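J.: got a structure for you, letters missing:
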């Protein structure tokens, strides 16, 4: 359980792919102009990452070390093709919205990196959990970025949710305020860079605050022990 907790902590916070490792930034910044697109890409990445980790872990003793990276890429490419066909069949509007960035999951450094750094060295259960937590951290960052950009850009949330969930999801659309014309800076890539920088700054500030509080507590304990000893 302690190892599982550490894997969860690494994926969600300490080594978050989006905020710490800064991996997969191309799709992260490109398609996060709405919350729906962000969630759609995040879920697709999650399926590929979990499945690729499981397959790499299962085959880790059978894959020659000299050609492991090409084999990892082949596994990931096959999984991405399956996901792409499923999205095309059941969420065609989202498929059109994500465009080239759906097949580009093949080149996502998060997936290749976890296959090489973790799945190839650990059991299937740990590899699957690692894939799930890393992709969950990636999904959370995508969703935050998509929500911020959509709110600032067009004053809505879950616009186009029907593309992901079907016609019934049209009712999920929330209009926070009336916007006469979209705020293009928030919806275009420059706005994504600015919002991403703010999220990273907030995370770093929180880390610094926690570390300072821990250092103060440690110093207090040290002083108390010295007083008791004297």
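T.: Sure, I can see it. Computed from a predicted model, the values in this text were never measured in an experiment.
J.: going forward, measure contacts between C-alpha atoms and count neighbours the same way
T.: Fine.
J.: ranges for the strands of the protein?
T.: Assigned by DSSP state E, the chain shows strands spanning 156-157, 174-175.
J.: Quick check: which of those strands is nearest to residue 209?
T.: Nearest to residue 209, of all those, is strand 156-157, at 31.0 Å by Cα to Cα.
J.: Figure out how far the closest one is from the centre of its chain.
T.: The chain centre lies 21 Å from the centre of strand 156-157; the measure is Cα atoms, centre = their mean, to the nearest Å.
J.: try stretch 68-79
T.: Stretch 68-79 has its C-alpha centroid displaced from the chain centroid by 20 Å (Cα atoms, centre = their mean).
J.: same thing with stretch 144-158?
T.: Using Cα atoms, centre = their mean, the distance between the centre of stretch 144-158 and that of its chain works out at 17 Å.
J.: again with stretch 193-207
T.: Relative to its parent chain, stretch 193-207 has a centroid offset of 15 Å by Cα atoms, centre = their mean.
J.: just to revisit the earlier point, to residue 199, which of the strands of the chain lies closest?
T.: strand 156-157 (18.6 Å).
J.: So which elements touch that closest one?
T.: For strand 156-157, the elements it packs on are helix 124-154, strand 174-175, judged by 3 or more Cα pairs under 8 Å, 6 or more residues apart in numbering; DSSP states H and E.
J.: for comparison:
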């Protein structure tokens, strides 16, 4: 049975991973895939989901085995666990999503060295229960995926005038129906800056600026609410 205290803890884990300590916008971890693969929404989504799967499973595995891992060798053991899971994901994508596997290339094996995965294993999973570590890994991965998807969609729209181009690589032939052509294909539109690495830096900076602006608005609203005097109620005695 879920108690109010445990429910509050789950909410804190989700809020911390998705917003307060978002790995892509706040911690600025895993910038290599964020900037290199986020040139289209589909590429960004695929790598984000692969990373989410690894962070969830690695967090659960580390939390389950933490009492048997000597403190002096915990980091090498964590890396072995992560590398094993990444190898499984890499082989699965090569077998079932080969076209997408060729597009993502080296960035799938590089999940092993992604700072997000190892950082959560060290900072959270090695100190918490399996359920909490699994939820933290899932939310951290989804937080990164959302950043990748937003950045990839923004760069694809500005750079190619399309959205979800290449969805068939992830979803099969049905993915062709999801492609949106915001600029007619015959126009041969292309904005190269958005598709190159500088476009990734600029797009990420815009997303970070937007988050900071929303956080500042929330702080100002909280300050105004705190400075307002509490409403007072007056009781009027009634006489018969």
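T.: Right, received. Where do you want to start? This one's a predicted model, so the numbers in the text were calculated from it and none came from an experiment.
J.: Mind checking the TM-score on these two?
T.: Once superposed, the chains reach a TM-score of 0.96 (TM-score structural alignment, normalised by the length of structure 1), with 226 aligned residues with a Cα RMSD of 1.4 Å.
J.: follow-up on the earlier one: tell me which of the helices and strands packed on strand 156-157 of structure 1 sits most buried.
T.: Neighbour counts averaged per stretch over those are highest for helix 124-154, at a mean of 24; criterion: mean count of other Cα atoms under 10 Å.
J.: how about it, which residues of structure 2 does it hit?
T.: Residues 130-160 of structure 2 are where helix 124-154 of structure 1 lands when matched by TM-score structural alignment.
J.: Relative to the whole chain's centre, how far out is that stretch?
T.: Per Cα atoms, centre = their mean, the displacement of stretch 130-160 of structure 2 from the mean C-alpha position of its chain is 3 Å.
J.: Give me the mean deviation of it from structure 1.
T.: Once the two structures are superposed, the average separation between stretch 130-160 of structure 2 and the matching residues of structure 1 is 0.4 Å (mean Cα distance after the TM-score superposition for structure 1).
J.: Check stretch 78-96 of structure 2 too.
T.: In the superposition with structure 1, the aligned residues lie an average of 0.4 Å away from stretch 78-96 of structure 2, counting by mean Cα distance after the TM-score superposition for structure 1.
J.: so who does the most centrally placed residue in structure 2 touch?
T.: For structure 2, residue 144 is the residue whose C-alpha lies nearest the centre (Cα atoms, centre = their mean; 1.5 Å). Shown here is residue 144 of structure 2, whose contacts under the criterion Cα atoms under 8 Å, 6 or more residues apart in numbering are 18, 22-24, 48.
J.: Apply 10 Å and report the result again.
T.: Under the criterion of Cα atoms under 10 Å, 6 or more residues apart in numbering, the contact partners of residue 144 of structure 2 comprise 17-18, 22-25, 28-30, 34, 44-45, 47-49, 51-52, 116, 150.
J.: taking those residues one by one, which sit in helices?
T.: Secondary-structure check on those using DSSP state H: residues within helices are 34, 44-45, 47-49, 51-52, 116, 150.
J.: Quickly check those for the two that are furthest apart.
T.: 116 and 150 (18.6 Å).
J.: From residue 223 of structure 1, how far off is residue 16 of structure 1?
T.: Taking Cα to Cα, to the nearest Å as the measure, residue 16 of structure 1 and residue 223 of structure 1 are separated by 35 Å.
J.: Looking at the two, which is more packed in?
T.: When residue 16 of structure 1 is set against residue 223 and neighbours are counted by other Cα atoms under 10 Å, the residue ahead is residue 16, at 24 against 12.
J.: Aligned to the more buried one, what sits in structure 2?
T.: Using TM-score structural alignment as the criterion, residue 16 of structure 1 maps onto residue 22 of structure 2.
J.: how about residue 44 of structure 2, what's its partner in structure 1?
T.: In structure 1, the position corresponding to residue 44 of structure 2 is occupied by residue 38, as judged by TM-score structural alignment.
J.: Thank you, goodbye.
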